[in-house]
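Asks: sharing a model prediction with you, sequence too.
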Amino acid sequence: MPLGLRTKKKGRSREPEPGAVQHRPPLVFSAQLAHGSATARVEGFSSIRELYAKLGLAFGIAASEILYCTLSTPKLNMESLLGAQIGLEDFIFAHVKGIQKEVTVCKSEDVLGLTITDNGVGYAFIKHIKAGSLMAAVPAVSVGDHIEEINGRSIVGWRHVDVARALRELEKGRPFSLRLVEPQKALGECGPAQRGSRGLDSGVAPGRGTLRLRPKGRATVEELVGGGGSLGARLALPLATTIFEAGKDKLNPDEFARALDDALGDFAFPDEFVFDVWGALGDAKEGRLH
């Protein structure tokens, strides 16, 4: 008989057999719509796509309305974007589609000044606009805008590296158009975020655990090791050293990000991880490895 499936004899209680499988209750997280809503509870997800589906059910909206999520703040803080992991005490805020807008810009410079990322399920959006750049002079374009079309062509479903490449390859000196969708704005300031509800018997100390989402398979709870910091910061140096010593440091950032995706699956690494490793690779080139 499989472990954990033993039956109890009537009128008699017994302790679990040594080595029996102990099934933990699912982790439960608190969530709100970033522009304002009642608090909902979501649980039982192992990927970004599943989380969006759960959020859609909780708030009575289509999952496709969700652009991205931030953790523990309803503000458009790009440093708080939900990536491949969620702290066990994080409060989830879902940013949903708002006003659609179209802009036409003449590409007068080689570089637009946009940093593009994606939500892991097909929506690319603007993560950063470089000060003084061409796009910084276009007031209708904002950080957090989802890029839906480029020159009338839908890019829904594209990864951020492909969107960035398409923007870079636009012909200089010619106008191009973007269809953008901005997230809904709050009518008033949301109250301070409460702590999310941790799963019962998680076995991880508060503030020390993270739920790691998987492209395939079940999510896992992991305990943070050492002095904290991002996953990329903790692993960047050894990984960059390996790449450098293997002589595979000739990739540009887009190719590097694509190589990681190809090796480990879609959304295996958030942008922060790629940036950390790319920075450490630069240190390797300059002989600053320790």
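Replies: Happy to help now that I have it. None of the values given here were measured: they were computed from a predicted structure. Numbers count the residues shown, from 1 in each chain.
Asks: okay, CA-based contacts and neighbour counts for the rest of this
Replies: Noted.
Asks: in a helix, Pro238, correct?
Replies: Yes: secondary structure assignment places Pro238 in a helix (DSSP: H, G, I helix; E, B strand; the rest coil).
Asks: what helix or strand is Val161 on?
Replies: Using DSSP states H and E, Val161 sits within helix 160-168.
Asks: buried residues in the next helix or strand after that helix?
Replies: Going down the chain from helix 160-168, the next helix or strand is strand 175-183, by DSSP H and E. Burial within strand 175-183, assessed by neighbour count using 16 or more other Cα atoms under 10 Å, is assigned to 176, 178-183.
Asks: which strands or helices does the very next helix or strand once past strand 175-183 pack on?
Replies: Later in the chain than strand 175-183, the nearest helix or strand by DSSP H and E is strand 209-212. With contacts defined as 3 or more Cα pairs under 8 Å, 6 or more residues apart in numbering; DSSP states H and E, strand 209-212 has these neighbours: strand 85-87, strand 220-223.
Asks: another structure for you, compare them:
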Amino acid sequence: MDKLLGGQIGLEDFIFAHIKGPKKEVDVLKSEDSLGLTITDNGTGYAFIKRIKEGSLVDQIKAICVGDHIESINGKNVVGCRHYEVAKILKGLEKDQAFKLTLIEPMKAFEMIEPRLKSGTLSEAKISKGRETIRLRSKGPATVEEVPSEIEEKAIKKVDDLLEIYMGIRDSELAATMVEAGKGKNNPDEFAVALDETLGDFAFPDEFVFDVWEAIGDAKQEQF
């Protein structure tokens, strides 16, 4: 809160409170391996649609929107699951089969707020140069952390690309978790152990783990 009040988080970095809106059920035919979804969660058991890839399968279904909370998949309640657990369920659905999503729309109110004028009391530097982000966890308090470095951002992008190849779902939050697990590791074996400790439920194949390790290393080498 001190960092918020001190202007170290820019006014452009909106913090949204997800207030439940109407519930909706959507039938989806999984005609492609990739749905085109990026999923995140709030650290307390609620998974949300963070991004929809333009031109993807889900992009053609206008009833599914960014910000929707995923309540259940084919009647299976996923409240309490982390975003990567929800991604794993969606990836495991059979191709060319229909499935049902139960979604809850968020209440929308920010459209009524006009952009802040540049003549405001805070300096432009404080408004546009915030480099912090708030991270919510299932255990422990929320913390304000530095956003990923340029090297980490490139690594996250490479790992996210691999997630789409192997799992059919883009998930930058999961990619960031995997890059974080690779910090301080000296070889693929140490990295594999760290992944098992952090994301053991996913049971990533050895080939995927090795490719992720190489992607993180490639991102670091590009800086030199």
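Replies: Nice, thanks for sending it over. Keep in mind the model is a prediction, meaning the values are calculated, not measured.
Asks: how alike are these chains, TM-score-wise?
Replies: Comparison of the two superposed chains (TM-score structural alignment, normalised by the length of structure 2) gives a TM-score of 0.59, and 178 aligned residues with a Cα RMSD of 4.4 Å.
Asks: how much does the helix holding Val161 of structure 1 stray from structure 2?
Replies: Mean deviation of helix 160-168 of structure 1 from its aligned counterpart in structure 2 after superposition (mean Cα distance after the TM-score superposition for structure 1): 0.3 Å.
Asks: what range in structure 2 does that helix sit on?
Replies: On the basis of TM-score structural alignment, helix 160-168 of structure 1 is assigned to residues 83-91 in structure 2.
Asks: check which helix or strand covers the equivalent of Glu71 of structure 2 over in structure 1.
Replies: Residue pairing (TM-score structural alignment): Glu71 of structure 2 is matched to Glu148 of structure 1. When elements are assigned from DSSP H and E, Glu148 of structure 1 belongs to strand 146-150.
Asks: mean deviation of that strand from structure 2?
Replies: Looks like 0.6 Å for strand 146-150 of structure 1 (mean Cα distance after the TM-score superposition for structure 1).
Asks: quick check: next helix or strand after that strand?
Replies: Downstream of strand 146-150 of structure 1, the first helix or strand assigned by DSSP H and E is strand 153-154.
Asks: so how far does that next one sit from its counterpart in structure 2?
Replies: Averaged over the aligned pairs, strand 153-154 of structure 1 sits 1.1 Å from structure 2 after superposition, using mean Cα distance after the TM-score superposition for structure 1.
Asks: what sits against Arg174 of structure 1?
Replies: With contact set as Cα atoms under 8 Å, 6 or more residues apart in numbering, Arg174 of structure 1 has these partners: 106-108.
Asks: also Val78 of structure 2?
Replies: Here Val78 of structure 2 is in contact with 70-72, 86 (criterion: Cα under 8 Å, 6+ apart).
Asks: switch those over to CSV; also include distance to Leu117 of structure 2 and neighbour count.
Replies: CSV is the format used below for those (distance: Cα to Cα, whole Å; neighbours: other Cα atoms under 10 Å):
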residue, distance to Leu117 of structure 2, neighbour count
Ile70, 36, 23
Glu71, 38, 22
Ser72, 42, 17
Val86, 40, 23
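Asks: so which of those persist in structure 1?
Replies: Here is what carries over to structure 1 from those, by both residues aligned by TM-score structural alignment, their matches' Cα atoms under 8 Å: 70-72, 86.
Asks: now the residues you listed as a markdown table including distance to Phe16 of structure 2?
Replies: Compiled in a markdown table, those are given as follows (distance: Cα to Cα, whole Å):
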| residue | distance to Phe16 of structure 2 |
| --- | --- |
| Ile70 | 17 |
| Glu71 | 19 |
| Ser72 | 22 |
| Val86 | 21 |
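Asks: related to what we said a few turns ago, tabulate the buried residues of strand 175-183 of structure 1 (TSV), appending distance to Arg49 of structure 1.
Replies: Formatted as TSV, the entries for the buried residues of strand 175-183 of structure 1 read as follows, by distance: Cα to Cα, whole Å:
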residue	distance to Arg49 of structure 1
Phe176	31
Leu178	26
Arg179	24
Leu180	22
Val181	20
Glu182	20
Pro183	19
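Asks: closest one of these to Glu89 of structure 1?
Replies: Relative to Glu89 of structure 1, the closest of the buried residues of strand 175-183 of structure 1 is Pro183; by Cα to Cα it sits at 24.7 Å.
Asks: correct me if wrong: the closest one contacts Gln100.
Replies: No: judged on Cα atoms under 8 Å, Pro183 of structure 1 makes no contact with Gln100 at a distance of 9.2 Å.
Asks: and Asp110 of structure 1, how many residues sit next to it?
Replies: When counting by other Cα atoms under 10 Å, one arrives at 14 neighbours for Asp110 of structure 1.
Asks: quick one: map it onto structure 2.
Replies: With TM-score structural alignment as the criterion, the equivalent of Asp110 of structure 1 in structure 2 is Asp33.
Asks: grab the nearest non-local neighbour of the aligned residue in structure 2 for Lys97 of structure 1.
Replies: Under the alignment (TM-score structural alignment), Lys97 of structure 1 maps onto Lys20 of structure 2. In this structure, Lys20 of structure 2 finds its nearest non-sequential neighbour in Pro106, 5.1 Å apart by Cα to Cα, 6 or more residues apart in numbering.
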